[in-house]
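Participant: using only what follows, build the 3D model:
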Amino acid sequence: MAELKEILEQVRNGTLSVEQAEEQVRAVSNLGFANLDLDREKRTGFPEVIYAAGKSEEQLVAIFERLMKHQSIVLATRVSPEQAEVLVQRLPMVEYHADARAAIWSDRPLEPVSPGYVSVVAAGTSDWAVAQEAAWTIRCLGAEARVIADVGVAGIHRLFQRLDEIRGSTAIVCVAGMEGALASVIAGLVDIPVIAVPTSVGYGANFRGLAALLSMLNACATGVAVVNIDNGFGAGYMAGMIHRQSARAAHSD
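Facilitator: Model prediction:
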């Protein structure tokens, strides 16, 4: 959001109405069905993110349009193909990543703004969608995300083949369903924070991710933090924040 002086200058030269200026000064945009937080980036370092599930296509388009006027990047998670079809038709500059169920608009290319990368390690191909949600969230926060897929404990030699690459990360997102053992295994092999994401992948006793969640919460290895079931966004956001802090620390040295 523009600073107050710039807003007042725009009102004086007629490029901004009094109503629009009031909206920017208040830092809240009321659409009737949603109050958009336009000041979030100043407080937290990243602007408001849209959770698309449960919203109508028209609501999603309206929110996107409004946020695009105030933010340099807009991310929407859990966007259905039906919502995406309408969104991209109305706003062709928005990109839809179907694997991640994420819609993204940015006023500049999504490129890493600091050296290093975050690894998103997925136990199986069935965890792909959650891993991709994490990866695109990390990229939106300005970090490189490397997805390392299908390296679960059922064939643990596959993990060891990528271990050097994983150890080079600033943070690790570990996505696993079934019994969720991969997070504990990785954490015992690295000196990097591991953000574990249990997924709802598995047979009946997996209880739609509850078994993996409990395994990760009870991990014997240290350095593991756990987010909610299938919450790739939450894990990706946390990993992106860790990467930012790591880059700042390196820059200050």
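Participant: every contact and neighbour count from this point should use C-alpha atoms.
Facilitator: Noted.
Participant: helix, strand or coil for C220?
Facilitator: coil (DSSP: H, G, I helix; E, B strand; the rest coil).
Participant: quick one: it from I192, how far?
Facilitator: 16 Å (C-alpha to C-alpha, to the nearest Å).
Participant: which of the two has more neighbours?
Facilitator: I192 (18 against 14; other C-alpha atoms under 10 Å).
Participant: so the more buried one touches A225, yeah?
Facilitator: No - using C-alpha atoms under 8 Å as the test, I192 is too far from A225 to be in contact (11.4 Å).
Participant: so who does A102 touch?
Facilitator: Going by C-alpha atoms under 8 Å, 6 or more residues apart in numbering, A102 touches 75-79, 96, 133, 136.
Participant: now, which of the residues you listed sits nearest S114?
Facilitator: W136 (16.2 Å; C-alpha to C-alpha).
Participant: right, and the closest one touches A100 too?
Facilitator: Yes - counting by C-alpha under 8 Å, W136 does reach A100; the two are 7.4 Å apart.
Participant: these two - which one has more neighbours?
Facilitator: W136 (27 against 22).
Participant: ok, and what's touching the helix or strand harbouring that one?
Facilitator: Secondary structure from DSSP states H and E places W136 in helix 128-140. Contact with helix 128-140 is made by 73, 75, 77, 99-102, 110-112, 118, 120-122, 144-147, 149, 173, 175, 199, 230-237, 239-240, as judged by C-alpha under 8 Å, 6+ apart.
Participant: any idea how far it is from the middle of the chain?
Facilitator: 6 Å (C-alpha atoms, centre = their mean, to the nearest Å).
Participant: which of the residues in it are buried?
Facilitator: Across helix 128-140, burial judged by 16 or more other C-alpha atoms under 10 Å covers 128-140.
Participant: could I get the full set of strands for the stretch 151-253 of the chain?
Facilitator: For the stretch 151-253 of the chain, the strands defined by DSSP state E, counting those that start in this stretch occupy 171-176, 194-198, 224-226.
Participant: out of the ones you listed, nearest to Q10?
Facilitator: Comparing these by C-alpha to C-alpha, strand 171-176 comes nearest, at 42.6 Å.
Participant: what sits up against that closest one?
Facilitator: Against strand 171-176 from outside (C-alpha under 8 Å, 6+ apart): 117-124, 127, 130-131, 134, 152, 166, 182-183, 192-199, 201, 212, 232, 235-236, 239, 242-243.
Participant: hang on, N228 packs against V197?
Facilitator: Yes - assessed by C-alpha under 8 Å, N228 is found in contact with V197 at 6.7 Å.
Participant: comparing these two, which residue is more hemmed in?
Facilitator: V197 (34 against 16).
Participant: before we go on, could you also do this sequence so I can check it against the first one:
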Amino acid sequence: MDDQQLKTLIDGIRSGDVSTAAALERLRKLPFEDLGYAKVDHHRCLRNGVPEVIYCQGKTVDQIKGIVERMMPYHTNILATRADASVYAAIRGLTDDCRYHDMARIVVIRPRPVGSLGRIAVVCAGTSDVPVAEEAAVTAATLGNRVDRLYDVGVAGIHRLLNRCEDLFKANVAIVIAGMEGALASVVGGLVACPVIGVPTSVGYGASFGGLAALLSMLNSCASGVSVVNIDNGFGAAYQASLINRLAAGGTAEAACPSAKDEADPSTMPTTG
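Facilitator: Alright, predicted model coming up:
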């Protein structure tokens, strides 16, 4: 449930259109709904401004379907992350109102426009880092941010990054994704006046230790204003960047949670392209 749905319920009780029994039944499920294998947090949109996100790795397809089925009546812009084609096919069996971003490995269920927050630059060192960058870009766009992609601009050819400085300087937040030695986060941090969120990736040869080298490099950045999320965590970086953008815009949780009754308008769908 989001702010608008709660207001509608209260108005319905006041006007007599909603009975006390019906309201009690609806409110009984407000904090969470126990499915046995999962407790679906319907209250999260009220608290955080974003519905509960479904992390698909480690869950069975039937479990994912059960969670999605219980969330759909009450939420829009439901993110199912680390989802493969089989997960998408299962969700499509429940609803056609979903979009699959295969590179990002994200299914967005009941996508709806949520207003326009400021710009987030998603800066990616190399093509091998693009899946993590796309996870960040799709998440950020779904949460209502304007996303600028600056891909394949790593330090091995730094002129490529400098060529995109105009786009970089427009951003409220920069998400910098890099593997190997992860130096790109420091470079961007030394160029911009906005917060930089570094995302180390597991891309690299043996001594990169599956992204540990890039993680330590970003944590030891000599540029001020660089924070770091976990290895390959494009989703976490985008969520954090969106919170920063929402605060900068003076927004509230309500702005990020359109009513579940809102109808889809293809011309205003969240776009990442």
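Participant: how close are the two chains, by TM-score?
Facilitator: Here the superposed chains carry a TM-score of 0.90, computed using TM-score structural alignment, normalised by the length of the first structure; 244 aligned residues with a C-alpha RMSD of 2.0 Å.
Participant: tabulate the contacts of A102 of the first structure (TSV), appending secondary structure and distance to A52 of the first structure.
Facilitator: Below are those laid out as TSV (DSSP: H, G, I helix; E, B strand; the rest coil; distance: C-alpha to C-alpha, whole Å):
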residue	secondary structure	distance to A52 of the first structure
L75	strand	10
A76	strand	6
T77	strand	6
R78	coil	5
V79	coil	5
Y96	strand	13
E133	helix	13
W136	helix	16
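Participant: now those: which count as buried?
Facilitator: Of those, these count as buried by 16+ other C-alpha under 10 Å: 75-79, 96, 133, 136.
Participant: residues in the first structure aligned with stretch 37-55 of the second structure?
Facilitator: Under TM-score structural alignment, stretch 37-55 of the second structure corresponds to residues 33-51 of the first structure.
Participant: what residues does the matching stretch touch?
Facilitator: Here stretch 33-51 of the first structure makes contact (C-alpha under 8 Å, 6+ apart) with 1, 24, 27-30, 59, 63, 67, 70-71, 73-79, 141.
Participant: buried subset of those?
Facilitator: 1, 24, 27-29, 59, 63, 67, 70-71, 73-79, 141.
Participant: would you map the strands across the stretch 1-150 of the second structure?
Facilitator: Under DSSP E, counting those that start in this stretch, the stretch 1-150 of the second structure gives strands at 33-34, 39-40, 54-55, 78-81, 98-101, 106-109, 119-124, 146-150.
Participant: may I see the ones you listed organised as TSV, with distance to A90 of the second structure added?
Facilitator: Formatted as TSV, these follow (distance: least, C-alpha to C-alpha, whole Å):
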stretch	distance to A90 of the second structure
strand 33-34	21
strand 39-40	19
strand 54-55	14
strand 78-81	12
strand 98-101	11
strand 106-109	11
strand 119-124	30
strand 146-150	29
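Participant: one step back: overlap in contacts of N228 and V197 of the first structure?
Facilitator: L213.
Participant: distance of the alignment partner in the second structure of C140 of the first structure relative to P131 of the second structure?
Facilitator: Applying TM-score structural alignment, one finds that C140 of the first structure aligns to T142 in the second structure. Going from T142 of the second structure to P131 of the second structure by C-alpha to C-alpha gives 16 Å.
Participant: try G204 of the second structure
Facilitator: Relative to P131 of the second structure, and taking C-alpha to C-alpha, G204 of the second structure is found at 14 Å.
Participant: same thing with Q5 of the second structure?
Facilitator: 35 Å.
Participant: cool, and A104 of the second structure?
Facilitator: Distance from A104 of the second structure to P131 of the second structure, by C-alpha to C-alpha: 5 Å.
Participant: what do you get for Y55 of the second structure?
Facilitator: Taking C-alpha to C-alpha, one finds Y55 of the second structure at 16 Å from P131 of the second structure.
Participant: kindly report the same for Y88 of the second structure.
Facilitator: Taken as C-alpha to C-alpha, the span from Y88 of the second structure to P131 of the second structure is 17 Å.
Participant: try C124 of the second structure
Facilitator: Taking C-alpha to C-alpha, one finds C124 of the second structure at 10 Å from P131 of the second structure.
Participant: for G58 of the second structure, same thing?
Facilitator: Taking C-alpha to C-alpha, one finds G58 of the second structure at 19 Å from P131 of the second structure.
Participant: go on, I244 of the second structure?
Facilitator: Counting by C-alpha to C-alpha - I244 of the second structure and P131 of the second structure are separated by 23 Å.
Participant: A140 of the second structure too?
Facilitator: Distance from A140 of the second structure to P131 of the second structure, by C-alpha to C-alpha: 14 Å.
Participant: and the longest helix along the second structure, how far from the chain's centre?
Facilitator: When the second structure is parsed with DSSP state H, its longest helix is helix 234-248. Offset of helix 234-248 of the second structure from its chain centre (C-alpha atoms, centre = their mean): 8 Å.
Participant: that one vs the first structure, mean deviation?
Facilitator: By mean C-alpha distance after the TM-score superposition for the first structure, the fitted helix 234-248 of the second structure averages 0.8 Å away from its aligned residues in the first structure.
Participant: so where in the first structure does that helix end up aligned?
Facilitator: So helix 234-248 of the second structure is aligned with residues 232-246, judged by TM-score structural alignment.
Participant: over to stretch 66-79 of the second structure?
Facilitator: So stretch 66-79 of the second structure sits over residues 62-75 in the first structure, by TM-score structural alignment.
Participant: L219 of the second structure reaches S227, doesn't it?
Facilitator: Yes - because the distance of 7.3 Å satisfies C-alpha under 8 Å, L219 of the second structure is recorded as touching S227.
Participant: nearest residue to the middle of the first structure?
Facilitator: Against the mean C-alpha coordinate of the first structure, by C-alpha atoms, centre = their mean, the closest residue is T137 at 2.5 Å.
Participant: filter the contacts of helix 128-140 of the first structure down to the buried ones, PyMOL style.
Facilitator: Here is the PyMOL command that picks out the buried ones among the contacts of helix 128-140 of the first structure, judged by 16+ other C-alpha under 10 Å:
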select buried, resi 73+75+77+100+101+102+110+112+118+120+121+122+144+145+146+147+149+173+175+199+230+231+232+233+234+235+236+237+239+240
